[in-house]
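[1] give the three-dimensional model of this entry:
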Amino acid sequence: MNLSIVDIFIYCSTALVICISLFYAYAKYKLSYWSRRGVKTPPTHLIFGNFGDSLTLKKPPSEVLREIYNYADPDDPYIGFYIFHKPMLLLRNHDVMKQIFIKDFDVFPNRRFGSANQRDALGLDSILSIQQPRWKYLRNKLTVALSGQRLKNMFPLIIECGQPMLNFMKNLSMSSSNKTEVKELSGRYVTDIIASVIFGINATSFDEKKDAFWKNSLNIFYGFMRSMIMIMIFFIPEWIPLFGPTIKIYTNYFRKIFWDSMNSREKSGYKRGDFIDFLLTLKNEEQDPIYKFEGDHLLAQSASLLIAGIEATADAIAFALYNLARHPELQATLYDEIQTHISGKELTMDLITEMSFLDSVLIETLRLHPPLPIVDRIATRNYKLLSTGLIIEKDIPVYISINATNQDPKYFSNPHDFIPLRAETGNKKFYESLAFGLGQRSCIGKLQNFITRKRYVVIFSFPFYIHKCQIDIICTIIYLKFSGQRLGLLIAKVALITILSNYILDYEPSKKDDKGIIHVFTYAADGLYVQLKKREKGA
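    Next up is the predicted model:
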């Protein structure tokens, strides 16, 4: 049968129309998932759903989620949205968040982050994304590594990294422009600390001729391809196997650094009080088949703290310095507190815990600028939310937009202003912890370890004979006071104390400072710049 060009054109056109019609019908049905359940959604794109601006790199995911959050009515407990055609649920009510992330943890024990590829021992089979029940075993093992006593052992290593930063700042303050990008400053500083306490090496990040560790850590986060991979890992983990080689491309450098340190330490028997010492202990213990501390499983623990620690802590320091430069009266208050507590004394963890305004500055910084502005979980079975009757089906992800939640005028007056001494409200404790996650899968550095509390019960129960419940409350307070310094916050506090003891920060307004960059983490695309002025008497 001979077909003319016209016939071929007609057949092809008809086939194309049929395909487009079928796709349209399929897409419309998939994108009606939430409306069929009575859940409000923003207008959706037929292909990208509600995430087109992030997938096409027009806006960072945090801003897209903020817009979705704000599209809902003020009292809506949640709002539905789609990434391509997959339905997601964005929570908007504190009680609903606590219900899902804390009370019903057994239904939502896993993160969606990286959940599609648990076979990647180095990148996605670590504490960051590992699934239950292996997560609980690993968490119990690693929590000991960041106990209060171990942090005290690491504290001198943290203090040591302050001097290279001060030398670097001295050269900057003497330059003609005297304008410092504090994210780079804090990034180099935190990299030195992470390299020291987690990898057991001196990274020399402030020496541009010897800063290989710093430059390789930048490669993990920065660049067009890395931005795309980060968005994919957090929001489209099903695609991870397609980019496996690209994800692992920068691991060889850190693998060599890690094993050189481990092998040298094991051979010499030298104890430094850092994370390498702890991993050697795990390596030499009897192994449980559920998760064996060997090979890349050992490296994965250091790598996860590198990934979670450098960007999050450097962001917190940078935005805190930036906000203090913009508010000289708050900077003066913090300087006075620092001088009151440490003038003429050696800096210790116990002195740091007494600085309440320093706490408030960092908490408010994290409220306004959460380093990782999302929290996610995924349902392991169908779940009925009792307060609304909504059925969250198995494998449906739920998200919290931290920046949108913590800047909601429903919960905060003047939500976009930097006000460290916000009034104590029922919401304050909630947002203080939200930047570290929520529930049992929050940041491992929270250190709320029942075993440690129980130890204090034994110590204090004998001489006082207090009712058992009262003992537990008292001992929890004591424990949190002496051991509750999260590693990231401890590093940030030491940085602020070190810098403000020696320099005054000045701010010059710039229209570009608050512009976002396309990444999962919170960045200022054009940098966070302050001017440094040496104090007459540095500490």
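
[2] only C-alpha atoms for contact and neighbour calcs from this point on.
    Fine.

[3] residues touching residue 250, list them.
    Contacts of residue 250 were listed using CA atoms under 8 Å, 6 or more residues apart in numbering, and they are 216, 219, 220.

[4] most neighbours of all those, which one?
    residue 220 (19 neighbours; other CA atoms under 10 Å).

[5] which other helices and strands contact the helix or strand where that one lies?
    Using DSSP states H and E, residue 220 maps to helix 212-221. On a contact count with 3 or more CA pairs under 8 Å, 6 or more residues apart in numbering; DSSP states H and E, helix 212-221 meets helix 182-197, helix 224-235.

[6] hmm, back to that, export the contacts of residue 250 to CSV and tack on distance to residue 48?
    Shown next, in CSV, are the contacts of residue 250 (distance: CA to CA, whole Å):
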residue, distance to residue 48
216, 33
219, 28
220, 26
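
[7] buried ones in the strand or helix carrying residue 474, by neighbour count?
    Using DSSP H and E, residue 474 falls within helix 468-483. For helix 468-483, a neighbour-count test (16 or more other CA atoms under 10 Å) marks 471, 472, 475, 476, 479, 480, 483 as buried.

[8] could you do stretch 194-201 as well?
    194, 195, 196, 197, 198, 199, 200, 201.

[9] and which of the residues you listed is nearest residue 61?
    residue 194 (27.0 Å; CA to CA).

[10] make sure that closest one is actually in contact with residue 310.
    Yes - between residue 194 and residue 310 a contact is recorded at 7.2 Å, counting by CA atoms under 8 Å.

[11] mind listing the strands for the stretch 151-300 of the chain?
    Applying DSSP state E, counting those that start in this stretch to the stretch 151-300 of the chain gives strands spanning 179-181.

[12] about what we covered before: so of the buried residues of helix 468-483, which two are at opposite extremes in space?
    471 and 483 (17.4 Å).

[13] sorry, back to before: nearest to residue 243 among the buried residues of helix 468-483?
    residue 483 (40.4 Å).

[14] the closest one contacts residue 148, correct?
    Yes - the pair residue 483 / residue 148 is scored as a contact, 3.8 Å apart, by CA under 8 Å.

[15] ok so residue 458 is a helix residue?
    Yes - per DSSP: H, G, I helix; E, B strand; the rest coil, residue 458 lies within a helix segment.

[16] here is the second sequence; please produce its structure so I can put it next to the first one:
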Amino acid sequence: MAFYETVLVASLALWAIYKWLTIHNNEFKKRNIPYEKPYPAVGNFGKVVMNKESVHKTVLEFYKRNKTHKIVGFFNFRNPVYFINEPEMIKKICIKDFDNFPNHTPFINVDGDPLLAGMLSIMKDQRWKDMRNTLTPVFTAAKMRNMFPLMNECFSECIKNLKMQLPNGSCELEMKQIISKLSNDIIASTAFGISINSHEDPNNKFYNIGQTVTNLRGTQMLKAMISNVAPWILKGLGIKVFDQEKTDYFIRLVVDAMKYREKNNIVRHDMIQQLLEAKKESAQHWSDEEIVAQCFVFFFAAFENNTNLICAASHELMSYPDVQQRLYEECLEIKKELQDQPFNYDTGNKMKYMDMVINETLRKWSFAPLTDRVCSKDYKLTDEDNNLVFEFKVGDRVWFPISGLHMDEQHFENPDVFDPERFSDDNKGNIKPFTYIPFGAGPRNCIGNRYALMQAKAMLYYLVINCKLERSENTVKDIFDDMRGFNTSPIGGFWMRFVSRN
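    Next up, the predicted model:
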């Protein structure tokens, strides 16, 4: 009898788990929204979880299959979300009716973790608004201009190290290994106030911890998935997505630096200094952890994305020699203007073709393949003729498929082709609004876009001036097919041949 009771209890437990995992599966059917059938637990992210393809490809292929629908249902693991495929509706939700959709959905559960909960991208409602207002002056052109010399020190070390690897005038190298060290050193200097040379010391603590924090693969991806699907499991086991010892390391770095600077009246044009000043000038009483959180967010918003932006742009320059040559000619003109002075923020803003190359890279690669909002008030979405399209309820999650819009031939002719001319002065005005949103849209767009752009422009300038980029034996043939999971870089790496121009 005990055997049958055990089987019965086990069967009931499995049935209960299955019902819990699939409880929302009829959400779209009940609300008359087209959708694709999900798998238990993983939803429509099955291939991502099985490490067969990237989030980028999943979102893009889903968009291609369903772009005829203005709204289509997608299962983010067990949670239903509403894909908005119509640019005009994205504009309504993100800008015109922003008050109905003011917040993001945290990518992981942040309950009980004040550091993660304090990040600008995760903050909600008035608290987010207050922090956004506090941080906005930190990212002005003037502040970026002051910060640029710190970046230049890092660029100089990176190029110096790169040249040392070209003793015979050329060498095959993996670009991401070079640029991830550069990004690490820039973030260490500009966000955490410490000087590091990861090219000479690749095993430094800051770099190693930063790598593990940003790597959403293996065990960390599994914990992130459980946090998204069933946060109570991690809470019950006392497990956090990010190791406490590693997050404590960043907290100590920033808090100790702030205390030391205040005590010794030290001024350095970096993020900590800007945050210290913003904290003093703000009417809000920000805690040290909330200030640290804004530095910590750089590892999510800046480290991986900025690295991949430079790597992807380099890959495209390698693949399109005519584009590389034209950019090289523009860089030569700038070098002549600078007269042996270092590259600077204002110079970067003058480079029109560089802008076109960066914009086209952001279009084709879409490092954030989607952005999201959560409905905070019941809302009736209407079309351009004021006809009712859908009634959103409080708590409904909304996604905007950035990669789908960017790669849609209706918006960008021959989207697979890398063509910077799309963003020339003559052509950029023809781009339909809200079909190109690499940094998101509306009040919750990326606050650090100036920071990302100036880093990418400067590094590409130094790179193209010093090296010609060519294909090598290990160059991945199809980058997108070689990407996996939540990472926007190929498994095979960004291999290319660097040929010295000097």
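
[17] just give the TM-score of the two.
    Superposed pair, TM-score by TM-score structural alignment, normalised by the length of structure 2: 0.88. Supporting alignment: 486 aligned residues with a CA RMSD of 2.8 Å.

[18] now the helix holding residue 220 of structure 1: which residue numbers in structure 2?
    On the basis of TM-score structural alignment, helix 212-221 of structure 1 is assigned to residues 205-214 in structure 2.

[19] the matching stretch vs structure 1, average distance?
    Mean deviation of stretch 205-214 of structure 2 relative to structure 1 after superposition (mean CA distance after the TM-score superposition for structure 1): 1.3 Å.

[20] strands of the stretch 351-500 of structure 1, residue ranges please.
    Under DSSP E, counting those that start in this stretch, the stretch 351-500 of structure 1 gives strands at 374-378, 383-385, 390-392, 397-401.

[21] quick one, helices of the stretch 251-400 of structure 1?
    With DSSP state H, counting those that start in this stretch as the criterion, the stretch 251-400 of structure 1 has helices at 251-268, 275-284, 296-326, 328-342, 349-353, 356-368.

[22] of the ones you listed, which is nearest residue 121 of structure 1?
    helix 296-326 (5.9 Å).

[23] tell me the residues of structure 1 aligned with the longest helix along structure 2.
    Using DSSP state H to define each element, structure 2 has its longest helix at helix 141-164. Using TM-score structural alignment, the residues of structure 1 aligned to helix 141-164 of structure 2 are 148-171.

[24] starting at the chain centroid, how far to the matching stretch?
    Chain-centre distance of stretch 148-171 of structure 1: 22 Å, with CA atoms, centre = their mean, to the nearest Å.

[25] in that stretch, which residues are buried?
    For stretch 148-171 of structure 1, a neighbour-count test (16+ other CA under 10 Å) marks 148, 150-152, 154-155, 157-159, 161-162, 164-166, 169-170 as buried.

[26] ditto for stretch 16-34 of structure 2
    21, 22, 25, 27, 28, 34.

[27] for the fourth one, give me its contacts.
    To tie it back to what came earlier, the one meant is residue 27 of structure 2. Listed by CA under 8 Å, 6+ apart, the contact partners of residue 27 of structure 2 are residue 80.

[28] tell me how far it lies from residue 34 of structure 2.
    In this view, residue 27 of structure 2 and residue 34 of structure 2 are 10 Å apart by CA to CA, to the nearest Å.

[29] same thing with the second one?
    Residue 22 of structure 2 sits at a distance of 17 Å from residue 34 of structure 2 (criterion: CA to CA).

[30] one more: the fifth one?
    Residue 28 of structure 2 sits 7 Å away from residue 34 of structure 2, going by CA to CA.

[31] if I look at these two, which residues touch both of them?
    With CA under 8 Å, 6+ apart as the test, residue 28 of structure 2 and residue 34 both reach residue 73.

[32] the spatially closest residue to residue 192 of structure 1 that is not a sequence neighbour: how many residues sit nearby?
    Distances taken as CA to CA, 6 or more residues apart in numbering put residue 203 closest to residue 192 of structure 1, at 5.3 Å, once the chain neighbours are dropped. Residues near residue 203 of structure 1, counting by other CA under 10 Å, number 22.

[33] so residue 203 of structure 1 touches residue 211, yeah?
    Yes - if you go by CA under 8 Å, residue 203 of structure 1 and residue 211 touch, sitting 6.5 Å apart.

[34] overlap in contacts, these two.
    By CA under 8 Å, 6+ apart, no residue touches both residue 203 of structure 1 and residue 211.

[35] map residue 110 of structure 2 onto structure 1.
    Per TM-score structural alignment, residue 110 of structure 2 is aligned with residue 117.

[36] burial measure for its match, as a count.
    20.

[37] so which strand or helix has it?
    Here residue 117 of structure 1 is assigned to no helix or strand, by DSSP H and E.

[38] enumerate every residue touching it.
    124, 125, 237, 240, 241.

[39] the last one - nearest residue in space that isn't next to it in sequence?
    Leaving aside its chain neighbours, residue 241 of structure 1 sits nearest to residue 117 (6.8 Å; criterion: CA to CA, 6+ apart).

[40] tell me the centre residue of structure 1?
    By CA atoms, centre = their mean, structure 1 has its centre lying nearest to residue 372, at 4.2 Å.

[41] could you measure from the counterpart of that one in structure 2 over to residue 316 of structure 2?
    The alignment partner of residue 372 of structure 1 in structure 2, by TM-score structural alignment, is residue 368. Counting by CA to CA, the gap from residue 368 of structure 2 to residue 316 of structure 2 is 18 Å.

[42] next: residue 140 of structure 2.
    30 Å.

[43] same question for residue 445 of structure 2.
    26 Å.

[44] relative to residue 50 of structure 1, which of the helices and strands packed on helix 212-221 of structure 1 is closest?
    Residue 50 of structure 1 lies closest to helix 224-235 among these, at 12.1 Å (CA to CA).

[45] for that closest one, packing partners?
    Using 3+ CA pairs under 8 Å, 6+ apart: helix 224-235 of structure 1 touches helix 212-221.

[46] what does the helix it packs on contact?
    Residues outside helix 212-221 of structure 1 that contact it (CA under 8 Å, 6+ apart): 188, 191, 192, 195, 203, 205, 226, 227, 230, 250, 253.

[47] residue 445 and residue 316 of structure 2: which is more packed in?
    Higher neighbour count among residue 445 of structure 2 and residue 316: residue 316, with 21 against 15, using other CA under 10 Å.

[48] that one matches what in structure 1?
    Under TM-score structural alignment, residue 316 of structure 2 pairs with residue 323 in structure 1.

[49] OK, contacts around the closest residue to residue 211 of structure 1 other than its chain neighbours?
    Leaving aside its chain neighbours, residue 211 of structure 1 sits nearest to residue 205 (4.4 Å; criterion: CA to CA, 6+ apart). Residue 205 of structure 1 makes contact with 188, 189, 191, 192, 211, 212, 213, 214 under the criterion CA under 8 Å, 6+ apart.
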